[in-house]
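Undergrad: this one's structure only:
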């Protein structure tokens, strides 16, 4: 009895891992996050595979469907967008399977915040600029611990990748400025990173909200804020001629 939680990647069907792709081909049952997973991935499924869209299901219904198939020793794939460890709500599913003595394996995927960096052609951790990436969201219907309020996190002036918040982008930018980011801090929004209809908007904390509003972007987008998006940074010491390490002597 086994269930495989598979990260589908950010959208491009070629960005799923080889292991995840192979499992999709073998699966007898697939339960996928229909609102976000690219349906092109389902074309990998066997003709007789049972396929469920979890967007219309409750937790109990998802567990019931997966458990029934697992008890029949069928290959069960729970397909999540991006990497399921980030805003994937998989912990509650794994815990319910554990109660039923059903084993499970998690197959990691490419997160949308990484696909966003690729779309922006950007390194988040530039020397002398930022060596920290904060992954977070603005409080909405799902609460955020008080210590993790956006304004508090903004005090670090690190690179920030903000999920699930583009529909509240004016409030996001206000909280970031409240926390210490200057109004001229670079910002970017990437809608549907890696999808054919990917869209990129660049600006600053003081201008990006208006641009995003004018573009009509209200969902399925990542907000990135930080000075890594500017052009000035130090070169890495890793490849510096005067820097030695276990593989190379300084020149």
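TA: Received, thanks. All of these numbers come straight from a predicted model, not from anything done at the bench. Numbering: from 1, shown residues only.
Undergrad: please count neighbours and contacts with C-alpha atoms only from this point.
TA: OK.
Undergrad: can you pull out the helices in this protein?
TA: Using DSSP state H, the helices found in the chain span residues 18-26, 59-71, 91-99, 112-120, 150-154, 169-179, 208-215.
Undergrad: now those helices in TSV, with distance to residue 135 and mean neighbour count?
TA: Below are these laid out as TSV (distance: least, CA to CA, whole Å; neighbours: other CA atoms under 10 Å):
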stretch	distance to residue 135	mean neighbour count
helix 18-26	24	18
helix 59-71	25	16
helix 91-99	18	14
helix 112-120	8	20
helix 150-154	10	20
helix 169-179	14	19
helix 208-215	19	16
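Undergrad: ok, which of the ones you listed comes nearest residue 136?
TA: Distance to residue 136, taken as CA to CA, is lowest for helix 150-154 among these, at 7.9 Å.
Undergrad: what's the closest one in contact with?
TA: Helix 150-154 has contacts (CA atoms under 8 Å, 6 or more residues apart in numbering) with 134, 136, 137, 138, 172, 175, 176, 177, 178, 179, 180, 181.
Undergrad: need the contact list for the first one.
TA: Taking CA under 8 Å, 6+ apart as the definition of contact, the neighbours of residue 134 are 153, 158, 159, 160, 161.
Undergrad: surely the second one is in contact with residue 126?
TA: Going back to what we said before, that points to residue 158. No - under the criterion of CA atoms under 8 Å, residue 158 is not in contact with residue 126, lying 10.6 Å apart.
Undergrad: kindly provide the distance from residue 220 to residue 10.
TA: According to CA to CA, to the nearest Å, residue 220 stands 10 Å off from residue 10.
Undergrad: those two: which is more packed in?
TA: The residue with more neighbours, out of residue 220 and residue 10, is residue 10; 28 against 17, by other CA atoms under 10 Å.
Undergrad: put this next to the previous one:
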């Protein structure tokens, strides 16, 4: 492949995949999302690599650098934060490469919503609490389909991970309450820069978290986690129950 899209992971240098780090080490050109990707990931690259920060580039400029590199027979890596498939805007880049006849591949990465759960030592899918995870964002400059408004998604009362929305925290909490299932006492956690050395965790409820966020000055690079999985009684998994038989183990009693 001439171009590789690589998920950088949430920030911790060791949370990029082995394959992703190898692709970085082989790259002649790296175009990375400088506003989100921890620059420490660039330590995987070789000394003579050409590095471009896409935070200062347009789509056409990104494609032009990519095209020029491919024409010279160079290996190009497009480094995205977390996993490229979640809010990575990679489809528009791949469509441009298709038009140019440039081949590419995608190396997945560890998303920040997973790193946030790890930072909290929590499990999203607790029996009798929630078996579903909703990954979404509050509508801002990027529109959201009407059927995916937070107030509508909130009617399910599932474990929820809300990206790119902490700067609109009051609106987010109002939308969640409008769903009629979550209450002001529903637990909320904010994880800022999950897995980075400067990671911070803030806890509260739908009724209190906005004030916490405002007091702490959290306005970006933070994940909003909502739901009973953060603080709730739950049933034990049947998978390890001693009276449960499955294809690998007979019930003990």
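TA: Cool, the structure landed. Here the structure is a predicted model, which is why all the values come from computation and not from measurement.
Undergrad: any common contacting residues for residue 220 and residue 10 of the first structure?
TA: Common contacts of residue 220 of the first structure and residue 10 (CA under 8 Å, 6+ apart): residue 192.
Undergrad: what is the burial count for the closest residue to residue 232 of the second structure other than its chain neighbours?
TA: Excluding the flanking residues, the one nearest residue 232 of the second structure by CA to CA, 6 or more residues apart in numbering is residue 129, at 7.5 Å. When neighbours are defined as other CA under 10 Å, residue 129 of the second structure has 19 of them.
Undergrad: double-check residue 129 of the second structure against residue 231; I have them as touching.
TA: No - assessed by CA under 8 Å, residue 129 of the second structure is found out of contact with residue 231, at 10.0 Å.
Undergrad: returning to that earlier point: kindly reformat the helices of the first structure as TSV containing distance to residue 200 of the first structure.
TA: Formatted as TSV, the helices of the first structure follow (distance: least, CA to CA, whole Å):
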stretch	distance to residue 200 of the first structure
helix 18-26	28
helix 59-71	34
helix 91-99	32
helix 112-120	8
helix 150-154	23
helix 169-179	15
helix 208-215	10
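Undergrad: wait, which of those is closest to residue 49 of the first structure?
TA: That would be helix 18-26 among the helices of the first structure, by CA to CA, at 8.8 Å.
Undergrad: next, the mean deviation of the closest one compared to the second structure.
TA: Superposed on the second structure, helix 18-26 of the first structure shows a mean distance of 0.7 Å to its aligned residues (mean CA distance after the TM-score superposition for the first structure).
Undergrad: for that helix, the distance to its chain's centre please.
TA: Mean-position distance between helix 18-26 of the first structure and its chain equals 20 Å (CA atoms, centre = their mean, to the nearest Å).
Undergrad: and if you look at stretch 110-118 of the first structure?
TA: Distance of stretch 110-118 of the first structure from the chain centroid (CA atoms, centre = their mean) equals 7 Å.
Undergrad: other residues contacting that stretch?
TA: Contacts of stretch 110-118 of the first structure (CA under 8 Å, 6+ apart): 7-10, 15-16, 81-83, 86, 123-124, 161, 190, 193-194, 222.
Undergrad: can you select the buried ones from those in ChimeraX?
TA: The buried residues among the contacts of stretch 110-118 of the first structure can be selected in ChimeraX (16 or more other CA atoms under 10 Å) with this line:
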select :7,8,9,10,15,16,81,82,83,124,161,190,193,194,222
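Undergrad: residue in the first structure matching residue 121 of the second structure?
TA: Taking TM-score structural alignment, residue 121 of the second structure has residue 121 as its aligned residue in the first structure.
Undergrad: burial check on its match, number of neighbours?
TA: Neighbourhood size, residue 121 of the first structure [other CA under 10 Å]: 10.
Undergrad: separation between residue 29 of the second structure and residue 118 of the second structure?
TA: With CA to CA as the criterion, residue 29 of the second structure and residue 118 of the second structure are 32 Å apart.
Undergrad: if you could redo that for residue 197 of the second structure, that was the one I meant.
TA: In terms of CA to CA, residue 197 of the second structure sits 14 Å off from residue 118 of the second structure.
Undergrad: again with residue 251 of the second structure
TA: Look at residue 251 of the second structure and residue 118 of the second structure: by CA to CA, they are 31 Å apart.
Undergrad: same question, residue 220 of the second structure
TA: Applying CA to CA, the value for residue 220 of the second structure to residue 118 of the second structure is 20 Å.
Undergrad: ok, residue 31 of the second structure next?
TA: 28 Å.
Undergrad: so what's the residue count around the residue nearest to residue 221 of the first structure when sequence neighbours are not counted?
TA: Excluding the flanking residues, the one nearest residue 221 of the first structure by CA to CA, 6+ apart is residue 191, at 4.0 Å. Using other CA under 10 Å, residue 191 of the first structure has 24 other residues around it.
Undergrad: same question for the one 4 residues further on.
TA: Applying the criterion other CA under 10 Å, we find 14 residues in the vicinity of residue 195 of the first structure.
Undergrad: state the distance from it to residue 11 of the first structure.
TA: Distance of residue 195 of the first structure to residue 11 of the first structure, given as CA to CA: 5 Å.
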